[in-house]
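Asks: just coords:
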């Protein structure tokens, strides 16, 4: 007989595999269409393209498995239910844009922990994101540049002419050196990261080479070899260009292969925190204004059974009990005392002490 947990795990792997296959197929179709049946696809960039497709597929696979975890799925589902509610949209119109700004774009929660730490995260985050916004369209053939004699370039997006700009003007210089700017931004953030990991005793004690350091080392190598390509073209008369470009591509592909399995996976997980923010805000406000959750109006108390201290929210406690039930851990106290999750942290410790004393008597002291 197959254990229910094993069935759930097998179902999660099956769903993750199917989702990954579908997303990968859609991506390949978009590459085919966006590059005009591969006419705009640069074969010299095929290594980048293969590495990127694998990276995205691995991210989807891991993300789907992550969503199948009981606590993740409950928060994920609750966040979307609240987000798609018209009443919630009217009441919390600016909550989601604000959360995107504070949690993703500006990461102000890191600023509160330290200015230098915030600069490091901002430099690495935006250095990676802006680089990908340039590299991925070029790699997939969605973006290309053609010469318009005598001194202009034309930008093509999905085979459609987008705009034309002079090569020697400020616009041309900024576009041509966009990856150089992002590389310099990355180097600033990585330098701070390496300095912190060398000088911070707490970080040195818990960091792992493959998980914490290797992605940073590869990013640093990508930035340096990318700048070396520009140096070879501008100052070295093209010397070593082939070797540098091959080395750069190999390092980028290696980084793409380890990216879904290292610490940078949290970049994909982080947007889910916005749904958790909405979930918590909505449920706290519902109880503050005396409203009831539509699907479970009276099942869970909103205050501690012992001292009447306010709990986070009835819905939160209900979902916590559901999560523990899903993983086979129920803490029913019996004798109409409810479950352990219906007590505040202080009263949980008191109940635990009373239970130990009832069991051990004087030996407890």
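Replies: On my side now, so go ahead. Everything quoted here is computed from the prediction, not taken from an experiment.

Asks: all contacts plus neighbour counts: C-alpha atoms, from now on.
Replies: Fine.

Asks: so residue 220 touches residue 190, yeah?
Replies: Yes. Under the criterion of CA atoms under 8 Å, residue 220 makes contact with residue 190 at 6.8 Å.

Asks: quick one, what contacts residue 85?
Replies: By CA atoms under 8 Å, 6 or more residues apart in numbering, the contact set of residue 85 is empty.

Asks: part of a strand, is residue 162?
Replies: Yes. Applying DSSP: H, G, I helix; E, B strand; the rest coil, one finds residue 162 inside a strand.

Asks: what's the local residue count around it?
Replies: 11 (other CA atoms under 10 Å).

Asks: surely it and residue 156 touch.
Replies: Yes. Residue 162 is in contact with residue 156 according to CA under 8 Å; the separation is 5.4 Å.

Asks: give me the nearest residue to residue 102, chain neighbours excluded.
Replies: Excluding its sequence neighbours, the residue lying closest to residue 102 (CA to CA, 6 or more residues apart in numbering) is residue 108, at 5.1 Å.

Asks: distance of that neighbour relative to residue 142?
Replies: 34 Å (CA to CA, to the nearest Å).

Asks: one more: residue 78?
Replies: Residue 78 is 36 Å from residue 142, by CA to CA.

Asks: before we move on, what about residue 171?
Replies: 20 Å.

Asks: ok, those two, which is more surrounded?
Replies: residue 142 (23 against 12).

Asks: hang on, the more buried one packs against residue 161?
Replies: No. Between residue 142 and residue 161 there is no contact under CA under 8 Å: 11.5 Å.

Asks: and here is the other one:
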């Protein structure tokens, strides 16, 4: 009898397609970036101080705090721009910054925005002239203190006397002479008391905001002690203890100077470490807003204004609306069409939806 034929062999399973590499979690990527930034700062301190020959060991706690500051700022900034809205803003800002077309059509746009939006913060003047003035005192005082303190802490700036006791001094950067000055002159006094001037500006600005948070009902209702008051108190403590060091040296012949130096150092280290994790982080975020303002400005020059789908009133530029809709789609928000209406029509649509779907259920 004929034997039954053997069953055909089963087909070999198709090879599975290689899965795309999974991106690193934001925390891991942020840790790597922050570690690289901290290591680069350490290398810059070593090289800038001429292999630590110009590094003052008494300032070591300040230098360590700045390394932690660099790590914290880089970590939080990397996590921040990993979110879809911030990432889109970040990319569009840099794309506008490096666009040859923008430089050709609006060469002065970026300098003007840096000066008005970042430097003098004119947008604050629309809220209150007093708040704008206080913010300017705080901003320029902190900037002056940072420009002086950080290079001195890292050993990049040195002041040397050719005669041993003065009055002639030389300011050197990375070991190279920049200027010479007389310590008894106005320039010399400003050189050695720049931090005192910065402290006066900071105390005036922070004092106003602290007074406002104690008296203004609109400010007191929503403030939080750790987020709103601690930063102001920290700035005032740093500034006051710094002025007390000068007071001890000039009027008390060094009395209590050692204790005040430790107290000032502790307040500065705490403030530097607090910056990446508190309200001060908006200082790092603010330059990104300049990039977004540049993107919106150049889009207004080159693109048509998008009009409301309901009333026809201008809303914003088409690239800005499309970017906002793209961000909402990335966040899986199912109402991105809502961005194509002006604020007034949004309120009308919300009110109509409430009347239709909510009030209908009430007898």
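Replies: Nice, thanks for sending it over. The shown structure was predicted, so the numbers you read here are calculated from the model rather than taken from an experiment.

Asks: burial of the equivalent of the residue nearest to residue 102 of the first structure over in the second structure, as a residue count?
Replies: Taking TM-score structural alignment, residue 108 of the first structure has residue 122 as its aligned residue in the second structure. Neighbour count of residue 122 of the second structure, defined by other CA under 10 Å: 16.

Asks: same thing with residue 44 of the second structure?
Replies: 15.

Asks: can you check residue 199 of the second structure too?
Replies: Neighbours around residue 199 of the second structure, by other CA under 10 Å: 26.

Asks: doesn't residue 312 make contact with residue 343 of the first structure?
Replies: No. Residue 343 of the first structure is beyond contact range of residue 312, at 10.9 Å (criterion: CA under 8 Å).

Asks: neighbour count for those two, which is higher?
Replies: More neighbours surround residue 343 than the other of residue 343 of the first structure and residue 312, with 25 against 15 (other CA under 10 Å).

Asks: skipping adjacent residues, who's closest to the more buried one in space?
Replies: residue 304 (4.5 Å).

Asks: how near is the aligned partner of that neighbour in the second structure to residue 221 of the second structure?
Replies: In the second structure, residue 304 of the first structure lines up with residue 308, judged by TM-score structural alignment. For residue 308 of the second structure, the distance to residue 221 of the second structure (CA to CA) stands at 36 Å.

Asks: tell me which of these two has more neighbours.
Replies: residue 308 (19 against 9).

Asks: what residues are up against whatever residue of the first structure lines up with residue 94 of the second structure?
Replies: Using TM-score structural alignment, the partner of residue 94 of the second structure in the first structure is residue 80. For residue 80 of the first structure, the contacting residues are residue 275, by CA under 8 Å, 6+ apart.

Asks: the helix or strand hosting residue 80 of the first structure vs the second structure, mean deviation?
Replies: Using DSSP states H and E, residue 80 of the first structure falls within helix 70-83. Aligned to the second structure and superposed, helix 70-83 of the first structure gives a mean residue distance of 1.3 Å (mean CA distance after the TM-score superposition for the first structure).

Asks: list the contacts for the most centrally placed residue in the first structure?
Replies: Geometric centre of the first structure, nearest residue: residue 268, 1.9 Å, by CA atoms, centre = their mean. Taking CA under 8 Å, 6+ apart, we find residue 268 of the first structure in contact with 59, 63.

Asks: neighbours of the aligned residue in the first structure for residue 207 of the second structure, how many?
Replies: In the first structure, the residue paired with residue 207 of the second structure is residue 191, using TM-score structural alignment. When counting by other CA under 10 Å, one arrives at 15 neighbours for residue 191 of the first structure.

Asks: confirm residue 191 of the first structure sits in a helix?
Replies: Yes. Counting by three-state DSSP, one finds residue 191 of the first structure located in a helix.

Asks: specify the local secondary structure of residue 345 of the second structure.
Replies: Under three-state DSSP, residue 345 of the second structure comes out as helix.

Asks: quick one: it and residue 324 of the second structure, what's the gap?
Replies: 18 Å.

Asks: can you check residue 178 of the second structure too?
Replies: Counting by CA to CA, the gap from residue 178 of the second structure to residue 324 of the second structure is 49 Å.

Asks: one more: residue 357 of the second structure?
Replies: Counting by CA to CA - residue 357 of the second structure and residue 324 of the second structure are separated by 27 Å.

Asks: ditto for residue 39 of the second structure
Replies: Counting by CA to CA - residue 39 of the second structure and residue 324 of the second structure are separated by 37 Å.

Asks: between these two, which one's more packed in?
Replies: Neighbour totals were compared for residue 39 of the second structure and residue 324, and residue 324 leads with 18 against 15 (other CA under 10 Å).

Asks: counterpart of the more buried one in the first structure?
Replies: So, by TM-score structural alignment, residue 324 of the second structure is matched to residue 320.

Asks: how about the contacts made by its match?
Replies: Per CA under 8 Å, 6+ apart, neighbours of residue 320 of the first structure: 71, 341.

Asks: what do you get for residue 121 of the first structure?
Replies: Contacts of residue 121 of the first structure by CA under 8 Å, 6+ apart are residue 189.

Asks: kindly recompute the last result at 10 Å.
Replies: By CA atoms under 10 Å, 6 or more residues apart in numbering, the residues touching residue 121 of the first structure are 106, 107, 110, 111, 127, 186, 189, 190, 192, 193.

Asks: residue 255 of the second structure too?
Replies: Contacts of residue 255 of the second structure by CA under 10 Å, 6+ apart are 245, 247, 248, 249.

Asks: the first one -> the first structure?
Replies: In other words, residue 245 of the second structure. Aligned partner of residue 245 of the second structure by TM-score structural alignment: residue 229.

Asks: likewise residue 187 of the second structure?
Replies: By TM-score structural alignment, residue 187 of the second structure lines up with residue 171.

Asks: how near is that match to residue 157 of the first structure?
Replies: 17 Å.

Asks: let's see the distance spanning stretch 327-340 of the first structure from one end to the other.
Replies: Start-to-end, stretch 327-340 of the first structure (CA to CA) is 16 Å.

Asks: actually, stretch 152-172 of the second structure.
Replies: 11 Å.

Asks: next: stretch 51-69 of the second structure.
Replies: Rule used - CA to CA; the end-to-end distance of stretch 51-69 of the second structure is 22 Å.

Asks: correct me if wrong: residue 344 of the first structure contacts residue 313.
Replies: No. Using CA atoms under 10 Å, residue 344 of the first structure is not in contact with residue 313; the gap is 11.6 Å.
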